[in-house]
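> can't give you the sequence, but here's the structure:
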């Protein structure tokens, strides 16, 4: 799809309390694909997308930062679009999901008419409410993953991923992942070179495959099991030591089986994976703020083998330790 015979039509869905940058930022990137890079290099301008904001009945919407956006058209009047984008929910999740129910039928109508559907961050909740995500791979903001899983058990949620795709349905992770999503969609319609040129002209990275880089261990403490919270607090203070499941269970008056069951029920992961998260989080901090060698860091966070640690680090962050330090170290 490198040379479209017509601009592709993109419709941004507008509703009250959406995150404004998700709407306006995506509109800018789509509208400037084939434009910004060409202007910089004094080449002929060829817009690849026709972009519009559609709202219920064409009414203006007020975003979460009180910016008032005027619609180009009513959602009911959109008969066809190549792509429909659902922005991030910036307000109270339950309130907005209730208020946006009248949008469901139109999202379904356009999807059944062949439109690609994309949702960003908590906008994936709105998309999941329509049922379109059932039995499909999806992602959402890492901080809302547990709530998403509980609410939509039929969705194959993969919160470590920055962007997911199955069939013609796309999802993106945390709030500003809209530019990862938009660049992926530009690549889908126009090819890699156009996406790369658009990214470079806006000083953006073309590929950020995982959002676990930004998710700390605190995401696993949003629960009410005080016994497990006590165990987590203990692990946070002693993660550099040789902790064992049997030792943790005995110290907190549980059997290993009970500890695993309750820990996973409360946190969504096993005690071993939580221990790994603590150690990786500390390693990331060392890489960001210190000049310690990798060998020293590995020992300092409770590991012994540098090679196995490096593989684990890359599996969780998508970057080798040296790449992570180069990208995130504070200068």
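Alright, I've got the coordinates. Note that the structure is a prediction, hence the values are computed from the model and not measured.
> Every contact and neighbour count from this point should use C-alpha atoms.
Will do.
> Hmm, residue 54 is touching residue 73, no?
Yes. The pair residue 54 / residue 73 is scored as a contact, 5.1 Å apart, by C-alpha atoms under 8 Å.
> Pasting the second one now:
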């Protein structure tokens, strides 16, 4: 099956993604019996003639911070027009927000970069759910992918979908890319917000940062703050969107990730240092937060 890729080019687009997609498709054509993929760059307002085969519009990630990126004028109408022309629309990283603005992700699963899960969910509550593990989420007419270089996973996924896994595997092996599904859990980090403007919550956070994580509890935190658990809960929820217990758990698991990545200590030793007397309890807590086990996390070499 032949596919025609239209790559949306705009000032803030990640150049490596545009060129990278073109290069990966060139490799795919080399390994297929016939040239299965065409690629063409387009800009907003340009409606090229579509082929009779599969047409895919690729919305690349942005290199500038998304909050500073100016959305191309007319993009929402442009994407809706492509959808009406029965094209598949794919987006990476923060560009998923622009796709969501069209309403094309309503009642569908989607993903984006792990640091953007919460704002994507908050800004677009009609999205069915934010997938926090898979790097690529395929909903048929719309496909979303995670971070900046997740375009590689996305294009390999599309090559496999339309020409078969064997071709995608040849491309991946030749280019030394990962063909097996990756999980975002291997890359995520807990990065607390310290710029919310609530001095009492900030004081509580600083206490958490400087305390022995093994002994840190909500009760101890409340005692230090001279606040009731209910009041502390309300303040945390207002500015951090986490309960104090969730915040402490995230802090504990983040420390365990560092130990798993940088030390040769056993999982049992790491669990004990974090306050878990039973390694199975630690494993359950780790999986609750990350979606994978400590052993699986360590096996990836992060």
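Yes, it's here. Since the structure is predicted, the reported quantities are computational estimates derived from the model, not experimental observations.
> TM-score of the superposed pair?
TM-score of the superposed chains, computed with TM-score structural alignment, normalised by the length of the second structure, equals 0.86; 299 aligned residues with a C-alpha RMSD of 2.6 Å.
> re the thing from before, out of residue 54 and residue 73 of the first structure, which sits in the busier spot?
A direct count of neighbours by other C-alpha atoms under 10 Å for residue 54 of the first structure and residue 73 places residue 54 higher, at 25 against 17.
> if I look at the more buried one, how far off is residue 211 of the first structure?
29 Å (C-alpha to C-alpha, to the nearest Å).
> Ok, residue 173 of the first structure next?
In this structure, residue 173 of the first structure and residue 211 of the first structure are 7 Å apart, going by C-alpha to C-alpha.
> Report the separation between the aligned residue in the second structure for residue 293 of the first structure and residue 69 of the second structure.
Counting by TM-score structural alignment, residue 293 of the first structure lines up with residue 266 in the second structure. Separation of residue 266 of the second structure from residue 69 of the second structure (C-alpha to C-alpha): 44 Å.
> now swap in residue 2 of the second structure and tell me
Counting by C-alpha to C-alpha, the gap from residue 2 of the second structure to residue 69 of the second structure is 34 Å.
> More neighbours: these two, which one.
Comparing residue 2 of the second structure with residue 69 by neighbour count (other C-alpha under 10 Å), the higher total belongs to residue 2, at 16 against 13.
> Translate residue 55 of the second structure into the numbering of the first structure.
Match for residue 55 of the second structure (TM-score structural alignment): residue 82.
> That match - how many residues pack around it?
19.
> Same question for residue 183 of the first structure.
Residue 183 of the first structure, neighbours per other C-alpha under 10 Å, totals 26.
> What segments of the stretch 151-300 of the first structure are helices?
All helices of the stretch 151-300 of the first structure, identified by DSSP state H, counting those that start in this stretch, fall at 178-190, 192-201, 226-238, 245-251, 256-267, 271-289, 294-300.
> Out of the ones you listed, which is the most enclosed?
Of all those, helix 178-190 carries the top mean neighbour count, a mean of 22, counting by mean count of other C-alpha atoms under 10 Å.
> whereabouts in the second structure does that helix align?
Using TM-score structural alignment, the residues of the second structure aligned to helix 178-190 of the first structure are 151-163.
> can you list contacts of that stretch?
Stretch 151-163 of the second structure is contacted from outside by 1-3, 17, 20-21, 24-25, 28, 36, 60, 92, 135-136, 144-145, 165-168, 171-172, 177-179, using C-alpha atoms under 8 Å, 6 or more residues apart in numbering.
> Report the contact partners of residue 18 of the second structure.
Neighbours of residue 18 of the second structure in contact, by C-alpha under 8 Å, 6+ apart: 7, 9, 60.
> Would you check how far apart the last one and residue 19 of the second structure are?
Spelled out, it's residue 60 of the second structure. Distance, residue 60 of the second structure to residue 19 of the second structure, by C-alpha to C-alpha: 11 Å.
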